[in-house]
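*Asks:* sequence and computational prediction follow.
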Amino acid sequence: MPAPRKHPDELRERAVREVRTTGRPITHVAKNLGIHKEALRGWVRQAEADAGERDDRLTTAEREELRQLRRKKTELRRANEIPKAASAFFLRRNCAPRGAMLIERWWKTTSVGPS
C-alpha cells in the first residue's frame, strides 16, 4: 500500500493552476506556498502529460493501468508456481521409488553388479 500523500490534492491543484495561469517561475510559486520546488515541478509535468501537452510521461490513467497490469502479472505468476511445485512434488514422490527399483534391477543384471 502506498504511503499517504504529504500534500492535499487541493494544494496540488492550486499550485499547478497558479504556475500555469500566471506564468511565474515554479521556484517562486513553490516558495510562496511552502512546497519543495522539485515536487511542484513534478506536479506541473504530470498535469501537462494529463492534458496531452507532453509525450515523455505517462498520463495518470496510463500509470494506473500499468500498475494494475503489473499487479495482475504478479498474481498470475504466483498462481502458475503452485501447479509447477505440486507436479514436481508428486513426480518426485511417485517416481523416486520406482526409479530406485529400476536402478537396483539394472545393477543386479549387469556385470558391474554383485556376483
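*Replies:* Received it, and whenever you're ready, just let me know what you need.
*Asks:* drop to CA atoms for contacts and neighbour counts, all remaining ones
*Replies:* Fine.
*Asks:* centroid residue for the protein?
*Replies:* The residue at the geometric middle of the chain, judged as the C-alpha nearest the mean C-alpha position with C-alpha atoms, centre = their mean, is Arg70 (4.8 Å).
*Asks:* how near is that one to Glu38?
*Replies:* When C-alpha to C-alpha, to the nearest Å is the yardstick, Arg70 and Glu38 sit 27 Å from each other.
*Asks:* now swap in Gln68 and tell me
*Replies:* As it turns out, when the distance is counted by C-alpha to C-alpha, Gln68 lies 27 Å from Glu38.
*Asks:* with Ile103 instead?
*Replies:* The value you get for Ile103 to Glu38, if C-alpha to C-alpha is used, is 69 Å.
*Asks:* pretty sure Lys31 contacts Glu38?
*Replies:* No - in this structure Lys31 lies outside contact range of Glu38 using C-alpha atoms under 8 Å: 11.1 Å.
*Asks:* okay, and the common contacts of those two?
*Replies:* Shared contacts of Lys31 and Glu38, defined by C-alpha atoms under 8 Å, 6 or more residues apart in numbering, are absent.
*Asks:* what about versus this one:
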Amino acid sequence: MRKSPKFSPEVRERAVRMVFEHRAEYPSQRAAVESIAGKIGCVPQTLLKWVQQHELDAGQRTGVSTTEVQRIKELEREVRELRKANEILKLASTFFAQAELDRRIKS
C-alpha cells in the first residue's frame, strides 16, 4: 500500500523554484537545497530528488524524463496484458483442438 504524497505538486514546484531562485545566495546547490528543505519541512534528499527530476524534465540533465517514464510504464502494462491474452488464446486453441480430435475419434 502506497502512502499518499505528503507534499502537493504546487508545494514541490514552489520548493524547486525557490532552489533555483536562491541558488546564488549559497555556496552550492546542495547548501541551497538543505536550507530550503528545512523551511518547507522535508528532508534535503527529497528536495534534491525533485530538483534533479525538474532538471531532467527541462533537458538540463541527461536521463529519462517524467513523461518518458509514464510512457514506459504504459507500454509495459500493455505488454503484460497482451501476453496474458496470448496465453489465454493458446490455451483455448489447445482446448478446442483437443476437443476436435476427441470428436473425430469417437465418430
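*Replies:* Looks like it arrived, so ask away. Not measured: the values here are computed from a predicted model.
*Asks:* where does the TM-score land?
*Replies:* Remark: TM-score between the superposed chains equals 0.78 [TM-score structural alignment, normalised by the length of structure 2]; 99 aligned residues with a C-alpha RMSD of 2.4 Å.
*Asks:* before we move on, the earlier item: the alignment partner in structure 2 of the residue nearest to the centre of structure 1: helix or strand, and which one exactly?
*Replies:* Superposed on structure 2 with TM-score structural alignment, Arg70 of structure 1 falls opposite Glu76. Here Glu76 of structure 2 is covered by helix 66-106, with elements defined by DSSP states H and E.
*Asks:* and what of Arg17 of structure 2?
*Replies:* In this assignment (DSSP H and E), Arg17 of structure 2 forms part of helix 9-22.
*Asks:* now do the next helix or strand after that helix: which elements does it pack against?
*Replies:* Going down the chain from helix 9-22 of structure 2, the next helix or strand is helix 29-40, by DSSP H and E. Packing contacts for helix 29-40 of structure 2, counted by 3 or more C-alpha pairs under 8 Å, 6 or more residues apart in numbering; DSSP states H and E, involve helix 9-22, helix 44-58.
*Asks:* which bit of structure 1 covers the shortest one?
*Replies:* To tie it back to what came earlier, the one meant is helix 9-22 of structure 2. When helix 9-22 of structure 2 is aligned against structure 1 using TM-score structural alignment, it corresponds to residues 9-22.
*Asks:* over to the last one?
*Replies:* Alignment note (TM-score structural alignment): helix 44-58 of structure 2 is matched to residues 37-51 of structure 1.
*Asks:* in that stretch, what's buried?
*Replies:* Applying a neighbour-count criterion of 16 or more other C-alpha atoms under 10 Å, one finds Lys37, Leu40, Arg41, Trp43, Val44, Arg45, Gln46, Ala47, Glu48, Ala49, Asp50 buried in stretch 37-51 of structure 1.
*Asks:* what residues does it touch?
*Replies:* 12, 15-16, 19-20, 26-27, 30-31, 54-60.
*Asks:* just the buried members of the residues you listed?
*Replies:* By 16+ other C-alpha under 10 Å, the contacts of stretch 37-51 of structure 1 give Arg12, Ala15, Val16, Val19, Ile26, Ala30, Thr59 as buried.
*Asks:* most widely separated two among those?
*Replies:* Largest separation among those by C-alpha to C-alpha: Ala30 and Thr59, giving 22.8 Å.
*Asks:* okay, angle between whatever helix or strand Ile103 of structure 1 lives in and helix 37-50 too, please.
*Replies:* Under the criterion DSSP H and E, the helix or strand holding Ile103 of structure 1 is helix 60-109. Helix 60-109 of structure 1 and helix 37-50 meet at an angle of 90 degrees, taking axes from the mean of the first three to the mean of the last three C-alpha atoms, to 10 degrees as the criterion.
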